[in-house]
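Asker: Got a sequence here, can you build the structure:
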Amino acid sequence: MSLRFYPLTIKEINQETSECISISFHIPEDLKEIFAYKQGQNVTIKTNINGEDVRRTYSLCSTPLSNEFRVAIKLLEGGLFSNYVYKNFNVGDVLDVMPPIGKFYTEVHANNTKNYVAFAAGSGITPIMSIIKTILLTEPNSKVTLVYGNKKNNSIIFKEDIHALKNKFLQRFQLIHTFSREQTDAPINFGRIDVNKLNQLSSLIQYNNVDEFFICGPEEMTICVKNFLEAKNIHKQKIHFELFIASGAKSTITKKATISTKTGDAAIYVKVDGRSFNFNLPNNSNISILDAAIQQGADLPYSCKGGVCTTCKAKLIEGKVEMDVHWGLEQEEIDKGYILTCQSHPITEKVVVDFDQR
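Answerer: Prediction:
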């Protein structure tokens, strides 16, 4: 089924740092199954700002083992949604929230004996926090290393919670902080998470003996770590990553797909919630299938429009498309016909996409 919004009441708001809050939602009994989640997944939140519906994707920082459903929101300079949150959201307010989605996790089992390493920078700690909590609480024989990059000590999100985990799981949780704008006694704790830092960390982390890696943060850091690990011949299936890109922003690394040189219109057929509609879209248009459908008045699931969150994922039933970027999709998903409609442009005369087949 396609995703839709549900009204959820804010249960609690915590000030995590001067630039970050976390919001806990009350999940009614009749929605608990719909809002059940895996560690590391995310939700899309919608609110009306100055007469316009604005959507943003936020990762869950709570663990599914708890009775919490909590996201973290970092204040961004000039950020429309995050600034509105800080000024207007209060306990008791109702927000429209989509059920959790995302593949940024691995299945956990009590009998696992694994070695996990997580790299996070800034608010990239949000899904990582959910993941490492769940692993440490579920797998008593597994070990976790967290490399967490921040500007300064006072910008650490979930600082108390992270150190509480360190104290509780002394033998199984290794914590390594790095600060880019604050000098430290140990050189290994100063600087950004880049190739030099990753090489330094080899004295503490045996990369080729790690079972699963999780990486989350700004695009530059995330891709740097991913490429570093792949260069060490670490299998791609062991490397899980999630990009944090500002809503609507395009990747700075992946080139935009070449728009079709064909003239004329493509007939676009869209299936959603058991209904179908169609419209025409010029073959050489730089407008995505998602944006064109929205212009036609369609109510489709979407959030980041940057090829990352996968909220707009659909099955390509007929025809062919080109995607600008597709960070949120694995190659095997693309091989099965899944596309990100926010990045897709028609290159055949007819294209049929189905949002009900996710």
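Asker: only C-alpha atoms for contact and neighbour calcs from this point on.
Answerer: Will do.
Asker: For the longest strand seen in the chain, list every residue counted as buried.
Answerer: Using DSSP state E, we find that the single longest strand of the chain is strand 6-17. Neighbour counts over strand 6-17 (16 or more other C-alpha atoms under 10 Å) mark 6, 8-11, 13, 16-17 as buried.
Asker: can you give me the helices in the stretch 251-358 of the chain?
Answerer: 289-295, 331-335 (DSSP state H, counting those that start in this stretch).
Asker: right, so those helices: which one is the most enclosed?
Answerer: helix 289-295 (a mean of 19; mean count of other C-alpha atoms under 10 Å).
Asker: That one packs against which elements?
Answerer: strand 275-282, strand 344-346 (3 or more C-alpha pairs under 8 Å, 6 or more residues apart in numbering; DSSP states H and E).
Asker: Looking at these, which is nearest to Leu204?
Answerer: strand 344-346 (42.6 Å; C-alpha to C-alpha).
Asker: Residues contacting that closest one, please?
Answerer: 259-260, 266, 281, 283, 285-290, 319-324 (C-alpha atoms under 8 Å, 6 or more residues apart in numbering).
Asker: Alongside the first, I'd like the structure of this one:
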Amino acid sequence: MTQTVASFVRGWFREPLPTFELRSPSARWGTPRAAVPARAFRVVDVIDETPTVRTFVLAAPDGGAPALAYRPGQHLTVVVDIDGRTERRCYSFSSSPLTGARPAITVRRTPDGVVSRHLHDRVRAGDLLKALPPTGEFTLEPDSSARRHVVLVAGGVGITPLMSLAESLLVGERGSRVTLLCGHRSADEIVFHERLAALQRGAPDRFVVQYSLDAPPAGWAGLEGPLDGAAVRAAVGDQPVDEWFVCGPEPMMDSVREALLTAGVPDGRVHVERFSYASTAAMRIPEREATLRFAGSGRHVVARPGQTLLEAGLAAGVALPSSCTMGGCGACKVRTLEGRVVMREPNCLTDAERAAGYVLTCCAYADGDVAIAGH
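Answerer: Predicted coordinates for the structure are as follows:
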């Protein structure tokens, strides 16, 4: 018995600290939670929407319909290996789960986008693509008995989740109306133009689309200029609106949200999708150890200096959810009960979530002891 205890103690102090990628049992740190595995999908079609935007249509690896449950407006976290590194990025569904169409994500190629460039330059029909389960709260559940007016405001490729929402509402709520406002730089950058026109033809009394262009061509009959808060309010006028969904560049979303709140629209009716990836460039990371107390299990976990709440919890075997691990999807959101954390910015938390004590464990560092609800 004495020999066994001595062996355990030696192992305790000799074993190196675990990394975030700990995947085997440890006498010191406990049994870690198995990582959520990425699923493989077959890319069955690649559609050029604009010169810089492509849609990737997905199927099961054998080419059949994938067993993929998702809600309108949610996104997939795509996992790719590039130059020896595993990269994760969130891309919204541009398809609707209610139409019977294959699931699809739509991606804009950006000059500094490591993953978007890879998808555009390397992925073709027939290739396999890995992704984590769908996540996201920028969504709604269509109600066949609903009679409401929903306004969707898109800036550029921000139309992607709104396309999913629009199709789902038109199919699932025959008594509801949808107004879609789309802002683009020029006419050749309008995404889903033909799909939206087909939806209008199919539901002319329930679906209205208005485009606003920064650089309109001669003879343009639509809106002109940035689709900011003032432009959105002018376009909708005094029509009663039950829900607002906004997705696009940060300045546009901030302007629209501020204009709506100023006009008296309740905060809970304004839904904003933020795909912001957190950075440590302008923040102070605490340089001391802290204790994390998980109220659900009563477990106490030590977070080392420079270790996020997610890293500390997973290393100790606490079953914390996560997906993109970059502050962009919200899958790792938890509520703090006590203590203070600092978070990398920008990230996808809303002001209301922050005020309620929510943090993203993937980009939050304990600045002293912290108590966390659940788990």
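Asker: Would you pull the TM-score for this pair?
Answerer: In this superposition the chains share a TM-score of 0.80, using TM-score structural alignment, normalised by the length of the first structure; 335 aligned residues with a C-alpha RMSD of 3.6 Å.
Asker: Type out the ChimeraX command that picks the buried ones from the contacts of strand 344-346 of the first structure.
Answerer: The following ChimeraX line selects those of the contacts of strand 344-346 of the first structure that are buried, judged by 16+ other C-alpha under 10 Å:
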select :259,260,266,281,283,285,286,287,288,289,290,319,320,321,322,323,324
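Asker: just checking, which of the contacts of strand 344-346 of the first structure belong to strands?
Answerer: 266, 281, 321-323.
Asker: Leu128 of the second structure and Thr77 of the second structure, how far apart?
Answerer: 15 Å (C-alpha to C-alpha, to the nearest Å).
Asker: got it, and Thr308 of the second structure?
Answerer: In terms of C-alpha to C-alpha, Thr308 of the second structure sits 20 Å off from Thr77 of the second structure.
Asker: quick one: contacts for Pro100 of the first structure?
Answerer: 35-37, 41-44.
Asker: That one pairs with which position in the second structure?
Answerer: Aligning on TM-score structural alignment places Pro100 of the first structure opposite Pro134 in the second structure.
Asker: which stretch of helix or strand covers its match?
Answerer: Using DSSP states H and E, Pro134 of the second structure falls within strand 128-135.
Asker: Specify, as a residue range, where the helix or strand that that strand is followed by falls in the first structure.
Answerer: Once the chain leaves strand 128-135 of the second structure, the next helix or strand it forms, by DSSP H and E, is strand 149-155. Counting by TM-score structural alignment, strand 149-155 of the second structure lines up with residues 115-121 of the first structure.
Asker: average distance between the matching stretch and the second structure?
Answerer: Stretch 115-121 of the first structure differs from its equivalent in the second structure by a mean of 0.6 Å after superposition (mean C-alpha distance after the TM-score superposition for the first structure).
Asker: Check the burial of Ala215 of the second structure by counting its neighbours.
Answerer: By other C-alpha atoms under 10 Å, 14 other residues sit near Ala215 of the second structure.
Asker: Name the nearest residue to it, sequence neighbours excluded.
Answerer: Ser186 (5.3 Å; C-alpha to C-alpha, 6 or more residues apart in numbering).
Asker: Tell me who's in contact with the corresponding residue of the first structure for that neighbour.
Answerer: Matched to the first structure by TM-score structural alignment, Ser186 of the second structure sits across from Lys152. By C-alpha under 8 Å, 6+ apart, Lys152 of the first structure lies in contact with 179-182.
Asker: Same question for Glu189 of the second structure.
Answerer: By C-alpha under 8 Å, 6+ apart, the contact set of Glu189 of the second structure is 50-51, 156.
Asker: any chance of the residues you listed in CSV, with distance to Phe207 of the second structure too?
Answerer: CSV is the format used below for the contacts of Glu189 of the second structure (distance: C-alpha to C-alpha, whole Å):
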residue, distance to Phe207 of the second structure
Thr50, 23
Pro51, 27
Gly156, 19
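Asker: and which of these is nearest Ser116 of the second structure?
Answerer: Nearest to Ser116 of the second structure out of those is Pro51 (C-alpha to C-alpha; 13.5 Å).
Asker: how close does the aligned residue in the first structure for the closest one get to Tyr302 of the first structure?
Answerer: Aligned against the first structure by TM-score structural alignment, Pro51 of the second structure finds its counterpart in Ser18. According to C-alpha to C-alpha, Ser18 of the first structure stands 29 Å off from Tyr302 of the first structure.
Asker: Equivalent analysis for Asn150 of the first structure, please.
Answerer: For Asn150 of the first structure, the distance to Tyr302 of the first structure - C-alpha to C-alpha - is 30 Å.
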